[in-house]
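A.B. asks: model the following, please.
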Amino acid sequence: MTSTSLDLGQVLLQRLDEAGQCSEPGPGVTRLFCSPQHREVLDIIADWMRAAGLTPELDAAGNLVGRCARALAGEPTLIMGSHQDTVMEGGKYDGMLGVALPILALEQLRREGCELPYGVEVVAFGDEEGTRFQSTLIGSRALAGNFEASCLDATDAEGISVRQALEAFGGAPDAIAEVARDPDHVLGYVEVHIEQGPVLEQRDHAVGVVTALTGIERHRIQVSGKAGHAGTTPMEGRRDALVGAAEMILEANRVLHASEDFVGVVGKLEVRPNAVNVIPSQVTFTLELRSPQAEVRARGRKQILDAYTAIAERYQLELNTEQTYSAEAVDCAPRLINALTQACADGNESAELLFSGAGHDGLAMCELTDIGMLFVRCRDGLSHHPDESISAADAASATRVLMQFLRAFEA
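C.D. replies: Modelled structure (predicted):
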C-alpha cells in the first residue's frame, strides 16, 4: 500500500468489503452479537490490529481490544473504536468504519515512522445495536464501568441468554466488572462513524465534527383484546387488538410530526394469533423516541402514552407499557471538538459542526471519559440499509484527518 490519500481510501473500502462478507445470508449485512459471523469478523479485525502494531485480545464482555505497547504497559491511553454488530439487513459501514479506520490510520503512522507519545487502543465493541438481545451498549458499558448484571438475563428469540451466548463465545460474564477502565489512565474516547444523515452531503463536505449525541428511549407496548371468528363476530363490540394498536401507531406518528427536535419509530410489530380469519387478540410493538432535549422527549412521551390509554379504553383493550431502554443526550468534550476541528483545518477539510441524531457507544463511554466523534459523509444520508455507501476519497480524507489528530493530540 502506498501513502497516497486515494490508496488509503481504497484500502479502507476493501477492508470494509471483506468484513461485510461476515454476514448471515440475505440482503446487506446481518452480524449479531456472539454469532458465528461475529467470531469470523474478529479474526479479520485481529489481523488488521497486528499489522498496525496492536496486540488483540477478546475481553470478558465480547469486545476485541487492540493495544499498543504503551497501552499494554499501563501508560495513559486514548481509546478509539466502534461496534461490529449490525441491524438486520444493515450496511457495511455503520459501526465497522469506526473499527477499520483508526486501525488503518495507526498502521499508516507506523509505516511513516511516527511513534505516538501516549497509549492507544482500538475497540471493536461486541454489541451496540441491541439487535439480538434488545440490550444495547453491552461492550461500551463494560469499559465505562456501568454494566448492569441484569443484562445477562436478557434472551434472544431462541431463548438463549446473554450469559449463555457470552460463555459459548469465549467471554466471561462473571468477570465483566474487571473490564472497566480506570478513568485516571484514559485520555479520551474518539469514534469515527458515517453521518447517517444528509447534512454533509448537502454541504458537500467529506467530514464533520460532532458536538453532541441524542437522547434515546425505547418502550414495549402490549395491547390485549379478545380473539374471535372473523366471519361470525359482529363488528360492533369487537375487542380487536390490532385496530387499537394501529390507531396508537398513527397517534405516535401525529405527535412526532407536530413536535420540533423529536423523532421516533414503531419498528417492530407482533400480532397474535396472526391468522387470516381470526380477530387479533394481542399486539406487541416497540416505540422508540429520540430528542437532544430531555424535556421535549418527556413531553412527547406523555402525549403519546396518554393517548394510548384513551384509545385502549375506547376499544375495551388492556394496555401494558414498559420502558426497556433509556439514555440521555450527552455533549462531546470541547477539547476534542477543537482538536478534531483543527485536524480538519490542517488537512484542508471543512469542519462542519453537527449534532448526531443517532446513539453511539459514546452514550456509555461519556461516563468514563471525554468523548469526541468524527462523521464521514454517506451517500443520500442512508444508514441501516444494504445500500449504505461512502466514497474512497471521503474514506481517505477521514483517515488523513484522524492521523493528523493523533499526531497533534496532547496527552
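
A.B. asks: CA atoms for contacts and neighbours, from now on please.
C.D. replies: Will do.

A.B. asks: helices of this structure, start to end?
C.D. replies: Remark: helices assigned in the chain by DSSP state H are 5-20, 36-51, 69-72, 97-111, 138-144, 162-169, 199-203, 241-257, 294-314, 334-346, 362-365, 392-408.

A.B. asks: with mean neighbour count added, can I get those in JSON lines?
C.D. replies: Shown next, in JSON lines, are those (neighbours: other Cα atoms under 10 Å):
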{"stretch": "helix 5-20", "mean neighbour count": "19"}
{"stretch": "helix 36-51", "mean neighbour count": "18"}
{"stretch": "helix 69-72", "mean neighbour count": "17"}
{"stretch": "helix 97-111", "mean neighbour count": "24"}
{"stretch": "helix 138-144", "mean neighbour count": "27"}
{"stretch": "helix 162-169", "mean neighbour count": "18"}
{"stretch": "helix 199-203", "mean neighbour count": "16"}
{"stretch": "helix 241-257", "mean neighbour count": "19"}
{"stretch": "helix 294-314", "mean neighbour count": "16"}
{"stretch": "helix 334-346", "mean neighbour count": "19"}
{"stretch": "helix 362-365", "mean neighbour count": "26"}
{"stretch": "helix 392-408", "mean neighbour count": "22"}
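
A.B. asks: Proceed likewise with the subsequent sequence, for comparison:
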Amino acid sequence: MTLDIERLGRRAEAMLDELAAISEEPDRLTRRFLTPEHKRAAHLVGRWMQEAGMVAAEDALGTVRGHYARDGEPEGANRVPRLLIGSHIDTVLNAGKYDGMLGVVAGILAVEHFRDQNQRFPFAVDVLAFGDEEGSRFPTVLSSSAATAGAFDTAWLKGVDRDGISLEKAMADYGLDTAAVGTAALTQEEALAYVEVHIEQGPVLEHGDLPLGVVTSIAGQNRTRVNVRGVAGHAGTVPMTLRQDAYLAAAEMALAAEAIAKAHPDDAMVATVGTIKVMPGAVNVIPDHVEFVLDLRAASDAPRAKALKQFIAKAEAIAAARGCSMTHDTYHDCPTAACAPWLQDGLTQSLDSLGLKAPKLVSGAGHDGQSMAKITDFAMLFVRCKGGISHNPAEFATVGDMGLAVAALIKFVEGFDPAKRG
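C.D. replies: Down below sits the predicted model:
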C-alpha cells in the first residue's frame, strides 16, 4: 500500500508536542531520569504502545517496553526473538522536543501501521523507551540501555544527583526494585537487532538538502571529572603573583583540552567542558576548589585514549605551576560502536524504496546503540534537523522529514531478515 507520509509526520508532531508538555519546569523542557515527570512521560508512552497494539510494561530501570507479538506467537510467550526499535524519553536541561523522543514515537507509529494492516512477522517487534541516555541527572550515562544489554554496573547505584539523591534512592522513590535490575537484561538469542531513528544533531543532511541518512558508527567518548584544589584568599589583598587560584588553573586546563582536540582533526576529535562548579562561590574570595567535567570524543578509540593521557599530564603540570593540586576520575568510557553493515544495507534499501538517497554519516553524539551493541547488531537512521541544532529549544525537524523517517522504518521492518546476520 502507499504510505501517507504527511499523515505519519503530523501524527509524530502531535505526539512530540504532547510529550514536550511534560516538564519539570513551566517555561522550558527539562525531564530528567526517574523524576515524577519521567514517570508521567513513561505512562503516556505506555498508553500509546497499548493503543498501537502492543503489550506494554516497564522494566527494572523504568524503560518502557512495548511488545508486538510475532506471527503465531502463543499468548504469554517469553524469550521470543525480537527486533528492537528504540530511543530515549529523558532530556537535557532546557531541551528540544525531538532528541530521543522522535525515535520512540517513530517506533510506535510503525507498529500502529502494522496493526492497521494486520501484519505480523516471523519475529516480534519491541519498542523501547529508555530513560537515562542524556546523563543529565546522575553521574551515569546509558544506564537504562546498559541494563537491557545486561551491562548495568551496580556501583552506579551510589552515584548522586545535584541534590544528593542517589540513583538507588531515586529508583526506590520511582517504585523500582534495585535488586531486580538483572531482570531487565535481554539475551543475545532474544535480541535480533536494534535500530534507532534520531535527529542528526548536526548540519550535514541539511547542507546536502537530504532528509535522511544512514549512520555508519557512533564516536567513542570519555567523561572525566576533574577536581582542582588551591588556596582561598581575600580577592582584594592577595597579589596576583602569590595566588593559588583553582579556577584559573581549571580554565587553563579547559584551554589545554581544546588545543589537544584541535590537534586531531582527522579523528573528528572534540573536547567540551560543559559543567563547572566554583567554590566557595563568593565574589570576593579566590576560589580554592573547582570541579568540572571534560567530555572528550573521537571517531576512533586509540587517539581518544592517547588524548586523554595527554590532557591529564598537561592538567597536572598546570596545577603544579599554579601551586594547586588536581585529581581526576574517568567515570564514563564508551568505545566507538560500528553499525552493522547488513542493517545499514537494510536501511539503504528502505530509503531506495522511497526514492531517497542514502548518505552515510558518523554520529559524534552518543546513543543507546552503544549499549545495545554489547548484545546485538545495531543501526541508526538520521533525520535532518534545522541548522544542525540540538540540545536547544530551537531544535526542529519538519513534518515531511519525520513522515519519511517513519515510512523508512516501516519499510525496514517489512524487509528485515535475521538470516542476513553475519
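
A.B. asks: which parts of the stretch 151-300 of structure 2 are strands?
C.D. replies: Here the stretch 151-300 of structure 2 has its strands, by DSSP state E, counting those that start in this stretch, at 191-199, 212-218, 220-229, 270-279, 289-298.

A.B. asks: contact partners for Thr369 of structure 1?
C.D. replies: Pro183, Val186, Leu187, Gly188, Tyr189 (Cα atoms under 8 Å, 6 or more residues apart in numbering).

A.B. asks: now do it against Asp184 of structure 1, distance only.
C.D. replies: Look at Thr369 of structure 1 and Asp184 of structure 1: by Cα to Cα, to the nearest Å, they are 9 Å apart.

A.B. asks: then Gln303 of structure 1?
C.D. replies: 43 Å.

A.B. asks: for Pro117 of structure 1, same thing?
C.D. replies: Remark: distance between Pro117 of structure 1 and Asp184 of structure 1 (Cα to Cα) = 17 Å.

A.B. asks: what does Glu158 of structure 1 give?
C.D. replies: Distance from Glu158 of structure 1 to Asp184 of structure 1, by Cα to Cα: 41 Å.

A.B. asks: repeat that for Val120 of structure 1.
C.D. replies: Here the criterion is Cα to Cα. By it, Val120 of structure 1 lies 15 Å from Asp184 of structure 1.

A.B. asks: the two: which is more packed in?
C.D. replies: Each of Val120 of structure 1 and Asp184 has its neighbours counted (other Cα atoms under 10 Å); Val120 has more, 24 against 10.

A.B. asks: alignment lookup: that one to structure 2.
C.D. replies: For Val120 of structure 1, the aligned position in structure 2 is Val125, judged by TM-score structural alignment.

A.B. asks: next: Phe375 of structure 1.
C.D. replies: In structure 2, Phe375 of structure 1 lines up with Phe382, judged by TM-score structural alignment.

A.B. asks: I'd say its match and Ile218 touch.
C.D. replies: No - look at Phe382 of structure 2 against Ile218 with Cα atoms under 8 Å: they stay out of range, at 11.9 Å.

A.B. asks: to which residue of structure 2 is Met80 of structure 1 aligned?
C.D. replies: When structure 2 is aligned by TM-score structural alignment, Met80 of structure 1 is paired with Ile85.

A.B. asks: for its match, which residues are in contact?
C.D. replies: Counted by Cα under 8 Å, 6+ apart, Ile85 of structure 2 has contacts Gly103, Val104, Gly107, Val125, Asp126, Val127, Leu128, Tyr194, Val195, Glu196.

A.B. asks: what about 10 Å?
C.D. replies: Neighbour list for Ile85 of structure 2: 65-66, 103-104, 106-108, 110, 125-129, 193-197, 378-380, 409, 413 [criterion: Cα atoms under 10 Å, 6 or more residues apart in numbering].

A.B. asks: can you check Val273 of structure 2 too?
C.D. replies: 223-225, 251, 253-255, 257-258, 292-296.

A.B. asks: hang on, the earlier thing: shared neighbours of Phe382 and Ile218 of structure 2, anything?
C.D. replies: Joint contacts of Phe382 of structure 2 and Ile218 (Cα under 10 Å, 6+ apart) are Leu361, Val362, Ser363.

A.B. asks: neighbours of the first one, how many?
C.D. replies: Read that as Leu361 of structure 2. If you count neighbours by other Cα under 10 Å, Leu361 of structure 2 ends up with 18.
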